[in-house]
Structure formats: C-alpha cells, structure tokens
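Student: below is the structure, and that's it, no one-letter string:
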C-alpha cells in the first residue's frame, strides 16, 4: 500500500479539485445575500442509520475553506448512528460554512455508505480469520475517500493503484504467454528496476494454482470465480506458502462460506461500487 504521506496527498488533491469544481469564481448565492462579516453555526444532522464516516474529511475541508471555522465533533468516524443524531457542529463565517457544505455532505454521505456496507461484511466474517478487501472498482477521482471509508468500516485496503503492487490477472497472463512466463518476466522486471513490490497472481483453476506454486516468489494467489469445493482444495494445496484471496461473484450470502474454506482474504468490489448514500444534512442552528 502507499504511505500515509502519499495517501494524504491524494486527499488534499481531492479537496482542492472538488472546491475548484464547486466554487469557481465565487459562491454568488451567498455573496449576494449574506454579509461577509456574518457568522453562524450549523449542525451535521443524521437522517439514516449505519456507520458514520467522513468526519475527519469534513474537518479538513472546513480548514481549507476557512481556518477560522471551529468544529465541535459529537460522533467520531466509525461509530454507529441513527436518525436524529448530530455528528458535529461547525461555527464561524456563514459564507465559509456554505462554501464547504456540499463537498462535506457529498463526501460524508458516500463514505458513510461504504463504511456501513463494509461493517456489515466484517460482521459476517466474525469468528473466522478471513478479512474483507476492497478493490480498484472505485469512483474515478475520489478513490482515496472510498478506500478511507473501507478502513473506517473495518475492512482492509487492497493495492491503492497500479503502481504499489503487481497483480497479474488473466489478461496479463494471456498476453505474456502463460503464467510461468508472466511471473518470470515480472521478477526480472522488478529486479532490473530495483522495485520491492509484492506479486499477486490470479488463478482460474487448480492447475494454474499448481503452476503458480511451482514458479514461486508469489505473495498471494487470487482464486477467481472458484466454487467452494475448488476453493477448499486450493487452500489445501497452497498451505502456508503464500496468502490466498477469493474473488468473483461473492455476495453477502456466500461470503462466510468462502471464509470457512480458510482463505486469507475475500475481495469485494461491491463495497465501493454498489452502495446507496447515507442521508445527511447540514442545517443552520
């Protein structure tokens, strides 16, 4: 995974670009009817149930818009919320609060939805040693927010992007001329460029699992679209030689069954691409 510093750089870019997109040459609605000297206070009102996420993101947005804004957090990230809860109060320049309002709400609504779904999946895995992973099936431009939300919900981040881990999937393998050649070329590439990146290789059947094990040097084997019987056999073959990850069509109904096969991880794109935003509002008080 990328460093904490690099991750924060991504968050900073998201905030800067979102404010540029939203404010342009000015919030003319506020400028037209609210004096620059006016101050006020607003509350973040929860109108839904789930896991709250994005409070710290909101704090960063408010600070970028106006360092003079004062935030009073009532419910931190990662806590369960229900309708009627107040997550925080924000006080200061009324114009500044309104400039930040939509970005704060957009970010928190989506992050809370992702954290809520992730938390549901984590609970389904209780009692097993398997952990839930996210994927790169994220909204372009706000991946860092969505992966942050997965962590808040108790999940684990997969690689952040194409540059922080090697993942040889079916197309890489086919274009390279097979699994053995793909792995050998990857090892040579990483050595020549002095890059210390973990290698994950996708297997489409048990024969490919055996071929990956024979090639060696792999951090994790991705068992793609394996049924439960194949997954159990793959886990037995692999043993403790590397990590295992199940993926492909796994739902909340089948998640625990795959975990009980003994895989290290189950990855799910649904954590980020199939959620409905939590209903939140920012209201003047």
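Tutor: It's in. None of the values given here were measured: they were computed from a predicted structure.
Student: from here on, contacts and neighbour counts on C-alpha atoms
Tutor: Fine.
Student: what segments of the stretch 151-285 of the chain are strands?
Tutor: 166-168, 199-203, 220-224, 243-247, 265-267, 280-284 (DSSP state E, counting those that start in this stretch).
Student: make TSV from these and add mean neighbour count to it.
Tutor: Converted to TSV, the strands of the stretch 151-285 of the chain look like this (neighbours: other CA atoms under 10 Å):
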stretch	mean neighbour count
strand 166-168	20
strand 199-203	23
strand 220-224	24
strand 243-247	23
strand 265-267	23
strand 280-284	18
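Student: closest to residue 44 out of these?
Tutor: Relative to residue 44, the nearest member of these by CA to CA is strand 280-284, separated by 4.6 Å.
Student: mind giving me the packing neighbours of that closest one?
Tutor: For strand 280-284, the contact count by 3 or more CA pairs under 8 Å, 6 or more residues apart in numbering; DSSP states H and E identifies strand 39-46, helix 94-124 as packing neighbours.
Student: pick the most buried one from those.
Tutor: helix 94-124 (a mean of 23; mean count of other CA atoms under 10 Å).
Student: kindly calculate the angle that that helix makes with strand 39-46.
Tutor: 20 degrees (axes from the mean of the first three to the mean of the last three CA atoms, to 10 degrees).
Student: then this one, side by side with the first:
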C-alpha cells in the first residue's frame, strides 16, 4: 500500500509529484507497520519516477533504472515485465495478487507539456497517459489513500498556493497505517526538476508495529517471499490461539487453531498424515461423526445409526 499524487498546473507547464515512504506487512490479513524507509519516488539518471507495490519488486526495478539506460517506453515496460515474471516464478502466490508493481513517470507530450505515464502488472505494463489540457489543472492519484487526498487538493486548486506546506497538509489528511513516513515532493518546470522537498508526515495514532510482535512467538526469518512464506508463529487473537506456518515459496497455510467454537486443522492443498499405535476417533458426547470426502463418507449419527454414502461400494478381503 502506498500513495502517489501528481498535480499538473496550467495545462502542463508545471508538474508536482509527491509520495510517502511507509512500508507495511500483511500477515494473515492483519497489517503491521514495518518501516518508513522506502524510496518510492526518486531522481534517476534519465528521469523522475515513482515505483511501488511489493517492495521486493519495486526495489529491483529502481536498481535497474539507476544503473541501466532506458531509451524508450517499450524498454521501460520490458524491464517491469521481466522483474514481475522473475518474482511470480519464484513466489507463485504473487500471481494471485494485483497491483504488486506500479510505475508513475512524468514525461513530455508531443506539445512539450507535462503529463503522466502510468503502467502496472494488472494492465500488462502497457503505458497509459494522463494529462491536463486547455490550460487546466489536473490531479492524479493512486490507491485508496490517494482518493482521500484528491478531493482535498481539488477543492483548493487556484485558491491556495501549491507549495511544500500545502502538499504536506494534503498527505496529512490520509495519514495512517497505509500512508506516512517521509513525504518526497518534486516540482518540474519546462526545463525539468527544479525544486525538491522532504518532510515528515506526523502520525496521529499509534501504529501496530511488526517489530513489536513478541519475537518468542515468531519463528524463522522466512525466504523473503510474500505473506510470510517460510515463517511460523503463534498468535493469540480474541477467541482462539493459533499455531501457524506458511509453506516456503507458496505461503500456503498450515495451521492448528484452538477456537472458542472448536478445533480447526488446515493443510492447504496438501495432505494431513496421522500415525500412532492405535487411533480412536470418538465423539465424547455421543454427537455425530463424519469421515470421508465430498463424494464418499461414513456418517455416525447421534441416535446410533451408521450411514454409508458413496457412488459405489467395493469390498475387498485382502
């Protein structure tokens, strides 16, 4: 989750691009603050660009922009696609996620006016251009926090001066788990980048930090993949205690959850094997029991009736 805002003034004579630096971690649908050190918006040898999404991908694209010549938009698209392909092959669950690599770059149109080049994984890294025309102002944002900032800016365009303090005030409207840290703000004129500002977005609430999670409850550093692949931990949410492991590379869930309303064992897309000298599967209160799968199973009802369900019955004596 990250926020980028672009304001184009005077039909493209002047462009502001700003982004924050917060990085968050998603663990089983729960978000934690990781750090405020991401350099999502940077000056590169040939351009200014915002690159974000899953930071492991964004950082590799940023490294390439810093070290390799990118001559055309097709070159830029190919770099993004190559990095994306590399990581979905290494971490297959990434393929099920959207907007894990996004790029926003100020470019000049055929009339020499500033506009925005945008591409992402959902669009197959095809280039889309956004701009202001007829000497109008235009506001471009991405992500849900950007949709909080957009109306704040649009309501004040032409009324308040678009300066470093104004942009900081706008981002402060969306501060929280998904927006914060250092605000980087670049201003581009006809001849390129002329102004740059760096300010801290002050938090208004205490964030749940990944570094504050009890380290005795988190086991292993993982393999660097998304969603904690290769990591095991003990969680104590309200109403349960959970023993969880996310499989290496795939992050498939392996868990035992002791909950108020029962015990739940999950081995996502893999088998569960139980071995013992003797195995007893009994309902302690005389309740119903089922054993089998969706096509064939044995049902022991609470009234003592045993029911066999199957499409066919084969009895073998060997």
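Tutor: Nice, I can see it. Predicted model only: the values in this text are computed from it and were never measured.
Student: quick TM-score on the pair, please.
Tutor: In this superposition the chains share a TM-score of 0.24, using TM-score structural alignment, normalised by the length of the first structure; 120 aligned residues with a CA RMSD of 6.7 Å.
Student: before we move on, back to that, do you know which of the helices and strands packed on strand 280-284 of the first structure lies nearest residue 63 of the first structure?
Tutor: Nearest to residue 63 of the first structure among these is helix 94-124; the distance by CA to CA comes to 9.5 Å.
Student: of all the strands of the stretch 151-285 of the first structure, which one is nearest residue 72 of the first structure?
Tutor: Comparing these by CA to CA, strand 280-284 comes nearest, at 13.7 Å.
Student: in a markdown table: the strands of the stretch 151-285 of the first structure, plus distance to residue 108 of the first structure.
Tutor: Shown next, in a markdown table, are the strands of the stretch 151-285 of the first structure (distance: least, CA to CA, whole Å):
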| stretch | distance to residue 108 of the first structure |
| --- | --- |
| strand 166-168 | 31 |
| strand 199-203 | 32 |
| strand 220-224 | 32 |
| strand 243-247 | 28 |
| strand 265-267 | 23 |
| strand 280-284 | 8 |
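Student: circling back to that earlier point, nearest to residue 13 of the first structure, out of the helices and strands packed on strand 280-284 of the first structure?
Tutor: Nearest to residue 13 of the first structure, of these and by CA to CA, is helix 94-124 at 13.3 Å.
Student: which helix or strand lies directly C-terminal to the closest one?
Tutor: Of the helices and strands lying after helix 94-124 of the first structure in sequence (DSSP states H and E), the nearest is strand 131-133.
Student: about what we covered before: any chance of CSV for the helices and strands packed on strand 280-284 of the first structure, columns distance to residue 176 of the first structure?
Tutor: Shown next, in CSV, are these (distance: least, CA to CA, whole Å):
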stretch, distance to residue 176 of the first structure
strand 39-46, 51
helix 94-124, 35
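Student: so for the helix or strand containing residue 84 of the second structure, what gets flagged as buried?
Tutor: Using DSSP H and E, residue 84 of the second structure sits within helix 73-90. Within helix 73-90 of the second structure, the residues scored as buried using 16 or more other CA atoms under 10 Å are 76, 77, 79, 80, 81, 83, 84, 85, 87, 88.
Student: show me which of those is closest to residue 182 of the second structure.
Tutor: Checking the buried residues of helix 73-90 of the second structure one by one against residue 182 of the second structure (CA to CA), the nearest turns out to be residue 80, at 25.1 Å.
Student: what's the spacing between that closest one and residue 119 of the second structure?
Tutor: As judged by CA to CA, to the nearest Å, residue 80 of the second structure and residue 119 of the second structure stand 9 Å apart.
Student: returning to what we had before: of the strands of the stretch 151-285 of the first structure, which approaches residue 62 of the first structure most closely?
Tutor: Per CA to CA, nearest to residue 62 of the first structure of these: strand 280-284, 12.9 Å.
Student: just want the angle from the closest one to helix 94-124.
Tutor: 150 degrees.
Student: show residues contacting strand 280-284 of the first structure.
Tutor: Applying CA atoms under 8 Å, 6 or more residues apart in numbering, the contact partners of strand 280-284 of the first structure are 40-48, 101, 105, 108-109.
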